[in-house]
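[1] Turn this into a structure:
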Amino acid sequence: MDGHTRGKRSPVTCHLKCADACAHPVPNPTANPTFRSIADTVLNRRKALGLAGAGAAALTLGPALLGGMPAAAAAPAAPDASGQAAGVARGGARPAGGLLRFSPIAPVPADVDAVTVPEGYSWSPIIRWGDPILPGGVAFDALAQTPEKQALQFGYNNDYLDIIVNGAKGLSGLLVANHEYVNPAIMFPPTVDTVTAKKIAKAAHGMSVVGLKRSTYGTPWTYDPAGRKNRRITADTPFTLTGPAAGCELLRTTADPAGRTVLGTFGNCSGGTTPWGTVLSGEENFNGYFRTTGVSAAEKRYGLKDAPSTYGWEEIDPRFDARSSGDVHEPNRFGWIVEIDPEDPTATPLKHTAMGRFKHEGANVTLSGGRPVAYMGDDERFDYLYKFVSARSMRTGTAKADREYNRTLLTEGDLYVARFSGDSPVAEIDGTGKLPSDGAFDGTGTWIALTRGGKSAVPGFTVQEVLVNTRLAADTVGATKMDRCEDVQPHRSIAGRVYVACTNNTDRGKAGKEGATEVAPRLANRDGHIVEINEDKGNACGTTFTWNLLLVCGDPATNDSTYFAGYPKDKVSPISCPDNVAFDASGNLWISTDGAPSTIGYNDGLFKVGLSGRERGRVQQFLAVPTGAETCGPVVHERDGRGMAYVAVQHPGEDGTWDAQLSRFPDYVPVGQAAKPGQFAGPRPSVIQVW
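    Modelled structure (predicted):
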């Protein structure tokens, strides 16, 4: 990655996390109808009919351009600075600002190795890499780490996070986290042999479930190393495949001729907690863990190559060398949404084929008429936005049979991919980020079915092929190319409202690649944006929606292309590379970032954004993570007049080495001072709490 990164973005992160994705050709080379070509066709048709002129901005896709599907309803008027659409009566009290009231912090320079929180707030770690969580676990000692010890300890590089509070008093709970990837250069001293280091790395991937306890609500948690629900899931834990593709030829290997049991999960990024209490996790950059033939169209589309893998696991486990006939399908067994039950450490985790296979950032579920609907992003340049609609409704009972039934809700249903259209003349979307004449980036959209009723909805594909090679199926139906959709979060109280974090896409507009579109209006989009979707009539099970851009991110002091839903640019915190999003109980959006050091020169952080009234579009920075780190999670709890925030701090001090560590988070052992038992002079990815 050397030479492909810019500013303070770590090439080490790019190599370890996503297998140098930006140094390789974009995996989506398809010439499916682009956003711009669809709009041009509509505009030309209007001119031919003599309808051009003042009304030409109102572009609506007809059935022919949507493959025979009904056109989406016209977009409503864009919200003004107050968040109200034109013609909508104003009234009611000003929305509450939430219980986490704070004065925004100033942006923190990218070389500062500290957690920065607002005045009046404190922070502390809940749990760190290497803390023991299972019986037999021992205190972390970086000089004496083994694969067996790591399998009983909290893993590395925590990404997805939830804090599940139990009981009316809220004095106990569970912490659930992913462990996305590792950085051997700062984890192990040079004396550790490579075979041992690779085995430790495998054990440090996966997921953790950890018990929590505290004395009173609103005070800091401590984790319980003897919690009866504590669990580690690693790259070797057995998973059961579910859904229409389970058992098909594309998922069979010599070790698993039935194609129904997979060992492990890795590359896990974000996720979501379901309404029935299980946790979903997205397998994202799985391609970097395999060596394959790299010949087939599917391998190329998923970035699989005939080259040594990022971590070299093929040297210690033959299933990661997929060039052999017996393991050629092993990579197909990754790239899924996985589901675990944090309340039952004996339950076999699941991989749901009905939800499609791609580089899942995560999945977040809402209920629509009782039916679960999961929204999912494919985190790759020019890839797509998806949703899954369950075939059945959730049971609300608390009996064991109800819980077991609900764990089957994601095994069958319909999978869709999104197609967006804008409502502005193409000439007004010039790649600079300048707002079109109607004052908003907005338009309509359609969910195109990939599967329907357990069968393929894509000509030429079987249902198994659609689900295993979902990217190829979505290419075929002409989905809209996006700027790395990462976390996709339904609003917690507004039916049909969904927020999509598009982190960035520096390739937009490069030679041979799609240029600016209304849903991605900047060329070389370094800072990313947030898409706000409104499902028609609030029906998440439907197939049409309207959309607008809530934020076009960046530092407004140096970047004229930023937009904050009409909120004054001189009154917001600069924000870049939105990644994970969440909501507080008051309805505010919270955004964690990944990549701000390379774009605006500041450490990544956590930001609060108002969504209604005069606060709509107001961005306020709540915290900043240490040098080299990414902000993951986040979780915001409000109750009994108190608020707390939680984030997972991933890859602090990424560019360091064992002998030259760049971060000492979270223990901050002074340089030259010997670490105490359980401490480590270098960085330890951790989950922290702020109160």
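
[2] For the rest of this, base every contact and every neighbour count on C-alpha atoms.
    Will do.

[3] Against residue 396, how distant is residue 370?
    Using Cα to Cα, to the nearest Å, residue 370 is found at 9 Å from residue 396.

[4] again with residue 205
    33 Å.

[5] Next: residue 665.
    Taken as Cα to Cα, the span from residue 665 to residue 396 is 43 Å.

[6] who's more crowded, those two?
    Neighbour count, other Cα atoms under 10 Å: between residue 665 and residue 396, residue 665 has more, with 26 against 12.

[7] isn't residue 270 right up against residue 158?
    No - with contacts counted by Cα atoms under 8 Å, residue 270 stays clear of residue 158, the gap being 9.7 Å.

[8] Between the two, tell me which one has more neighbours.
    Ranked by neighbour count (other Cα under 10 Å), residue 270 and residue 158 place residue 158 first, with 34 against 31.

[9] what's near enough to touch that one?
    Residues near residue 158 by Cα atoms under 8 Å, 6 or more residues apart in numbering: 177, 178, 179, 180, 632, 648, 649, 650, 685, 686, 687.

[10] Can you tell me how far it is from residue 306?
    As for residue 158, its distance to residue 306 is 29 Å (criterion: Cα to Cα).

[11] Spell out the secondary structure type for the residue lying closest to residue 645 once chain neighbours are set aside.
    Of all residues not flanking residue 645 in the chain, residue 636 sits nearest, at 4.5 Å (Cα to Cα, 6 or more residues apart in numbering). For residue 636, the assignment made with DSSP: H, G, I helix; E, B strand; the rest coil gives strand.

[12] How about the contacts made by residue 636?
    By Cα under 8 Å, 6+ apart, the contact set of residue 636 is 582, 583, 584, 643, 644, 645, 646.

[13] now do 7 Å
    583, 584, 644, 645, 646 (Cα atoms under 7 Å, 6 or more residues apart in numbering).

[14] quick one: it and residue 212, what's the gap?
    According to Cα to Cα, residue 636 and residue 212 sit 16 Å apart.

[15] quick one: the strands in the stretch 401-550 of the chain?
    According to DSSP state E, counting those that start in this stretch, the stretch 401-550 of the chain carries its strands in the segments 413-422, 442-449, 451-452, 455-456, 485-490, 497-502, 529-535, 544-552.

[16] Show me the helices in the chain, by range?
    Ranges of helices within the chain are 11-18, 35-48, 147-150, 184-187, 194-204, 297-301, 400-406, 463-468, 470-476, 596-599, based on DSSP state H.

[17] State the number of residues packed around the closest residue to residue 493 other than its chain neighbours.
    Nearest non-adjacent residue to residue 493, counting by Cα to Cα, 6+ apart: residue 587, 7.4 Å away. When counting by other Cα under 10 Å, one arrives at 20 neighbours for residue 587.

[18] Would you do the same for the sequence below? I want to compare the two.
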Amino acid sequence: MRRLLPLLSTKPHAGGRSALTCRYRCGDACFQEVPNTSGNEYAGDIIAGALSRRSMVRAAAVVTVATAAGTAALAGPDGGSRAHAAPAAAAPATAAAARGRGRADGARGLRFTPVPPNVNDRVTVPAGYAQNVVIRWGDPILRGAPAFNAEKQTAKAQAGQFGYNNDFLSLLPLPGERRRQVLVANHEYTDEMLMFRKYDPENPTREQVEIAWAAHGLSVVVVQEDRLTGSLTPVNRHHLNRRLTATSLFEVTGPAAGSPLLRTSADRTGVRVRGTLNNCAGGTTPWGTTLHGEENFNQYFANGASETDRRYGIAAGPSERKWERFDRRFDAALEPNESHRHGWVVELDPYDPDFIPRKRTALGRFKHEAAQPRLTDDGRPVVYMGDDERFDYFYKFVSSKRMKKGTSRAAREHNRTLLDEGTLYVAKLSGDSPEAVDGSGRLPDDGEFDGSGVWIPLATGDVSHVPGMTADEVYVFTRIAGDKVGATKMDRPEDVEPSPRTGRVYVALTNNTDRGKPGKPGADEANPRNLNKHGQILELAENWDDPAGDGFAWRLFLVAGDPKDPSTYFAGFPKEKVSPISCPDNVAFDPYGNLWISTDGNKLGSHDGLFGVAVHGERRGELKQFLTVPTGAETCGPVIQERRVLVAVQHPGEVDGASVEKPASSWPDGPGKLVRPAVVAVWRRDGREIGV
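    Predicted coordinates:
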């Protein structure tokens, strides 16, 4: 049975998270048994039976040809098209040191004075930069919604107000409306201890539960730029503004829609779902929609008993929030299929307020951290996705349809079907170092953690590629399909982002303190540290002309932690010239091709923050901290534009022992005010581009 931890816990938590965060964000996932108990092989092992001989040969050929040509192989430290076999770390120390010379102010887009590690109870930004709070939990966005009043909050009011714990952000253009953009935000979870005065976690009231339902989900809100300062403010009651909650209507589409595995007593069709839960990161599509990953959905369900419940971490007893007392759909004993209707990627059209958001079953069901597409040369979307769990996998989906350009009604309707047909794959990695990885993080003799890999097909439409599983079963129980084909067990793959410039894919692996423990998988070349508390970032390259192929090359771009720690690695850049970083979570790219990284659970004694790092050129691996967030908060979002950075400040004040009566933070409105998650915009005071 799942254990409920006390709020004041002395147990160590993954990364630097508080017990309060672990309790409400993911249902104490790190204190439950690892859901993946499969005996499949790990990185560096030989694939046996997962692929046909023909597929294996084809995958190897793709990697070999790509490496020789340099089109898909990982480029060398100069950012050119050299094969990844020429690693930066293998270069002489003098050459590596030379890479730190040149302009003292950093790569273009990263020319700012780094913010030092700190524990300030505020958003701390570089000198010369300004900020404003764009929108807070409870700010009204719909017509008729009242101003926020913590003492008189109602579910009806919350349904018209900005939701709680904002995570993923997308900022989209709004043609025809000068200096306006459309902001889309995920609302991952609620922390009732910080929302309600005198909250009793063992006996929540119906009103509290219904407010929490309304605080989950998604928000769409138009924002206005101030011409003089660069600040953003919400445009209340705009016709595009929208709230979607845990009770809103969603449509199930794709090959598993209507499956008996998705039918319930309330929906015998298996195609209409109430609500979206635990939306973490997401993605923005080239056709103008947004994608939203349902992550730790398991924690909302009670009384799970099946093998599949256990593989997805559903509690055998009551849930933390006790929602099953107020709606039978959260009781797995009464509605065993309801949990199958969550854990999907949701697609939303922010430009159409009448569009019913769709849960895309072709992309598989697991703890989706994010979903970010790019297009093949012939216009087919390829979507990359991570399953945020210890020892789980990362995936891609390749559409069989091509995107239509333009904004005509016909093009929009066609593009809304792109993610319903195609092939779902899971990744298998192999290292190329002959010696065993010892778990210390020591680089192999070839100077890099790197290798090759294959994408193992799981299902295409109604055809399963996994022996013993139907296509419906593959989509609904995707984790089990990954187990069966021997996918590589990773250190919590979270956000996965392809570079719009190079096509390389960057996978944030946040941490895994269970790696190497007795009875648990040990280190391998892709996950090289036992008891991994700081995480790493993996860089993956496919054939630029055909990212739909089934072979790839990979290497670790960054191994996080204190640069003084010998187990850390920053793409070969001199470590005395980088900022310390711990627990990479969300990633995004700026207009100059730099990777930006937000952190979750910093284990170095500082607050979480946002970092920029060059991924090409002489300064490849130079990492600089741009901001930090307040006490107890996590950095989410982020969005990096030419003249503005947006971050979602999630769960400020979420510190062990904190409550409405005993706040641990006074952000964003000062002492005596309720702590509220919010979105923050940052810009240069002189009005110029960020970091140039």
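
[19] and the contacts of residue 158 of structure 1 as a markdown table, adding distance to residue 492 of structure 1 and neighbour count?
    Shown next, in a markdown table, are the contacts of residue 158 of structure 1 (distance: Cα to Cα, whole Å; neighbours: other Cα atoms under 10 Å):
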| residue | distance to residue 492 of structure 1 | neighbour count |
| --- | --- | --- |
| 177 | 21 | 29 |
| 178 | 23 | 33 |
| 179 | 26 | 30 |
| 180 | 26 | 28 |
| 632 | 19 | 30 |
| 648 | 21 | 31 |
| 649 | 25 | 30 |
| 650 | 26 | 29 |
| 685 | 29 | 28 |
| 686 | 27 | 28 |
| 687 | 24 | 26 |
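
[20] what's the most distant pair in those?
    180 and 687 (13.7 Å; Cα to Cα).

[21] Arrange the helices of structure 1 in JSON lines, one row each, with mean neighbour count and distance to residue 107 of structure 1 as further columns.
    Below are those laid out as JSON lines (neighbours: other Cα atoms under 10 Å; distance: least, Cα to Cα, whole Å):
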{"stretch": "helix 11-18", "mean neighbour count": "20", "distance to residue 107 of structure 1": "22"}
{"stretch": "helix 35-48", "mean neighbour count": "17", "distance to residue 107 of structure 1": "35"}
{"stretch": "helix 147-150", "mean neighbour count": "20", "distance to residue 107 of structure 1": "36"}
{"stretch": "helix 184-187", "mean neighbour count": "19", "distance to residue 107 of structure 1": "27"}
{"stretch": "helix 194-204", "mean neighbour count": "21", "distance to residue 107 of structure 1": "32"}
{"stretch": "helix 297-301", "mean neighbour count": "17", "distance to residue 107 of structure 1": "38"}
{"stretch": "helix 400-406", "mean neighbour count": "14", "distance to residue 107 of structure 1": "44"}
{"stretch": "helix 463-468", "mean neighbour count": "24", "distance to residue 107 of structure 1": "43"}
{"stretch": "helix 470-476", "mean neighbour count": "22", "distance to residue 107 of structure 1": "38"}
{"stretch": "helix 596-599", "mean neighbour count": "23", "distance to residue 107 of structure 1": "10"}
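
[22] For stretch 639-651 of structure 2, what is the distance to the chain centroid?
    15 Å (Cα atoms, centre = their mean, to the nearest Å).

[23] again, but for stretch 398-418 of structure 1
    Relative to its chain's centre, stretch 398-418 of structure 1 lies at 21 Å (Cα atoms, centre = their mean).

[24] swap in stretch 438-446 of structure 1?
    When C-alpha coordinates are averaged (Cα atoms, centre = their mean), stretch 438-446 of structure 1 and its chain have centres 24 Å apart.

[25] what's the answer for stretch 510-520 of structure 2, then?
    Centre-to-centre, stretch 510-520 of structure 2 and its host chain are 21 Å apart (Cα atoms, centre = their mean).

[26] again with stretch 53-63 of structure 2
    Per Cα atoms, centre = their mean, the centroid offset for stretch 53-63 of structure 2 relative to its chain is 30 Å.

[27] Now that stretch: buried residues?
    55, 56, 58, 59, 60, 62, 63 (16 or more other Cα atoms under 10 Å).

[28] who touches whichever residue in structure 2 pairs up with residue 505 of structure 1 in this structure?
    Residue 505 of structure 1 maps onto residue 512 in structure 2 when the alignment is built from TM-score structural alignment. Neighbour list for residue 512 of structure 2: 390, 491, 492, 531, 532, 533 [criterion: Cα under 7 Å, 6+ apart].

[29] how about 8 Å then?
    By Cα under 8 Å, 6+ apart, the residues touching residue 512 of structure 2 are 14, 390, 391, 491, 492, 531, 532, 533, 535.

[30] now residue 665 of structure 1
    Residues in contact with residue 665 of structure 1, defined by Cα under 8 Å, 6+ apart, are 113, 114, 626, 652, 682, 683, 684, 685.

[31] What about the residue nearest to the fourth one when sequence neighbours are not counted, how many residues nearby?
    Think residue 652 of structure 1. Of all residues not flanking residue 652 of structure 1 in the chain, residue 629 sits nearest, at 3.9 Å (Cα to Cα, 6+ apart). Other residues near residue 629 of structure 1 come to 31 when the count uses other Cα under 10 Å.

[32] again with the one 4 residues further on
    Around residue 633 of structure 1 there are 33 other residues, counting by other Cα under 10 Å.

[33] Was I right to think it contacts residue 645?
    No - Residue 633 of structure 1 lies out of contact with residue 645 (Cα under 8 Å); the separation is 9.8 Å.

[34] hang on, the earlier thing: next up, the contacts around the residue opposite the residue nearest to residue 493 of structure 1 in structure 2 once aligned.
    The equivalent of residue 587 of structure 1 in structure 2 is residue 593 (alignment by TM-score structural alignment). Going by Cα under 8 Å, 6+ apart, residue 593 of structure 2 touches 499, 500, 501, 614, 615.

[35] and those as CSV, adding neighbour count?
    Shown next, in CSV, are those (neighbours: other Cα atoms under 10 Å):
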residue, neighbour count
499, 17
500, 16
501, 11
614, 23
615, 25
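
[36] returning to what we had before: could you measure from the residue nearest to residue 645 of structure 1 over to residue 100 of structure 1?
    From residue 636 of structure 1 across to residue 100 of structure 1, the span is 9 Å (Cα to Cα).

[37] Noted, bye for now.
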